[in-house]
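Chemist: Provide a 3D model corresponding to the input given below.
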Amino acid sequence: MAALEWSGALALDLPLMDETHEEFVELLAQVECSDDAQLLTRWQALVTHTEQHFGMEDRWMASTHFASGNCHSMQHKVVLQVMREGALRAAQGDLQALRMMAAELALWFPQHAQTMDAALALHLRRVGFDASTGVVNAPEALPGELVHGCGGAGCSPTPLARPVAA
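Modeler: Sure thing, here's the model as predicted:
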């Protein structure tokens, strides 16, 4: 069984975000159950998905008045950087690094989804954001100033930022 499985606890009532998150969980599960021969290929698929996933959320934030340096976007950048570094290490033969990273992602993702992404989903609903078109249907509800935090009460740390032991 995968360390992380999709459940209603991860759903945020924003269909495109929920579909993307469910795909992330599925790809992570595929990484976890991979043998050594499949591991890097499946990790690369997860990285590609995550680049698109985080890019989509970052575009949503930018179009609804989140500052480009907010902690939610910064966490996306850090996690992606670490995932890419893991792929490089695996390409050099260090598959254990990816297995450790996958375990960390399974711990990190629910907290990220239930805090930062939940706050973003609430914000997007408040401003009437249509994820499929990118249209803000309630522009009067947009914040007057850029959102510099994560959109919630606080920002969570990024456990993947810890260096992986060599």
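
Chemist: only C-alpha atoms from now on, for both contacts and neighbour counts.
Modeler: Noted.

Chemist: for this protein, which segments count as strands?
Modeler: Shown for the chain, the strands assigned by DSSP state E span residues 129-130, 135-136.

Chemist: to compare against the first, here's the next sequence to fold:
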Amino acid sequence: MAALEWSDALALDLPLMDETHEEFVELLARVEHADDAQLLARWLELIVHTEQHFGMEDQWMASTRFASGNCHSMQHKVVLQVMREGAARAGQGESQVLRMMAGELALWFPQHAQSMDAALALHLRRVGFDAATGVVNAPEALPQGLVHGCGSASCSPSAQPVPA
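Modeler: Next up, the predicted model:
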């Protein structure tokens, strides 16, 4: 059994985001179940998916006035950097580091999804964002200024809550 399995607790009622998250969970499980010969290849598949996954969310934030330096985007950058460093170490023969990292990702992801991604999904629904087309159907609902933090009032002391 994988350390992380898809469940309704991870669903955020934003179909494209949910599909992408479910794929992340599946790819992470492939890493966890890979034998030593397949481990790095599975990890690299996870990195490619995660680059696209985070890039899509970062684009959604940019399109709907989340600040480019917000903590959500910053966390994406840091996680990807660590994943790439793990791949480099595995390429030098330290493949067991990937097994440890996979376990850590399985712990990190639900918290990220249920906090930062949940705040983003709520924001996107409020502004009528169509993830498939990139169209904001309720531009009047866009925040007047950039949303800093993760979009949650509790993200940081300077976070601006997403307007109701």
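
Chemist: hang on, the earlier thing: mean neighbour count and distance to residue 31 of the first structure added to the strands of the first structure, as CSV?
Modeler: As requested, the strands of the first structure are arranged in CSV below (neighbours: other Cα atoms under 10 Å; distance: least, Cα to Cα, whole Å):
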stretch, mean neighbour count, distance to residue 31 of the first structure
strand 129-130, 18, 32
strand 135-136, 18, 35
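
Chemist: contacts only, for the most centrally placed residue in the second structure.
Modeler: Note on the second structure: the residue nearest the mean C-alpha position is residue 54, at 5.2 Å, using Cα atoms, centre = their mean. By Cα atoms under 8 Å, 6 or more residues apart in numbering, the residues touching residue 54 of the second structure are 73, 76.

Chemist: hmm, try it at 6 Å
Modeler: The contact partners of residue 54 of the second structure, by Cα atoms under 6 Å, 6 or more residues apart in numbering, come to none.

Chemist: ok, it to residue 60 of the second structure distance?
Modeler: Distance of residue 54 of the second structure to residue 60 of the second structure, computed by Cα to Cα, to the nearest Å: 10 Å.

Chemist: which of the strands of the first structure sits closest to residue 74 of the first structure?
Modeler: Nearest to residue 74 of the first structure among the strands of the first structure is strand 129-130 (21.9 Å), distances taken as Cα to Cα.

Chemist: distance of residue 68 of the second structure from residue 112 of the second structure?
Modeler: 18 Å.

Chemist: residue ranges for the helices of the second structure, please.
Modeler: For the second structure, the helices defined by DSSP state H occupy 15-33, 36-63, 71-91, 96-112, 118-126.

Chemist: centroid-wise, who is the farthest residue in the second structure?
Modeler: In the second structure, counting by Cα atoms, centre = their mean, residue 93 sits farthest out from the average C-alpha position, at 28.0 Å.

Chemist: ok, now how distant is that residue from residue 86 of the second structure?
Modeler: Note on residue 93 of the second structure: its distance to residue 86 of the second structure, by Cα to Cα, is 11 Å.

Chemist: check residue 96 of the second structure too.
Modeler: Counting by Cα to Cα, the separation of residue 96 of the second structure from residue 86 of the second structure is 9 Å.

Chemist: between the two, which has more neighbouring residues?
Modeler: Applying other Cα atoms under 10 Å to residue 96 of the second structure and residue 86 shows that residue 86 carries more neighbours, namely 24 against 15.

Chemist: how much does stretch 98-109 of the first structure stray from the second structure?
Modeler: When the second structure is superposed, stretch 98-109 of the first structure averages 0.3 Å from its matched positions, counting by mean Cα distance after the TM-score superposition for the first structure.

Chemist: could you list the buried residues of that stretch?
Modeler: 98, 99, 101, 102, 103, 105, 106, 108, 109 (16 or more other Cα atoms under 10 Å).

Chemist: distance to residue 117 of the first structure for those - can I get that in TSV?
Modeler: What follows is the buried residues of stretch 98-109 of the first structure, written out as TSV (distance: Cα to Cα, whole Å):
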residue	distance to residue 117 of the first structure
98	24
99	25
101	21
102	20
103	20
105	15
106	16
108	12
109	10
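
Chemist: can you find the partner of residue 132 of the second structure in the first structure?
Modeler: For residue 132 of the second structure, the equivalent position in the first structure is taken to be residue 132, counting by TM-score structural alignment.
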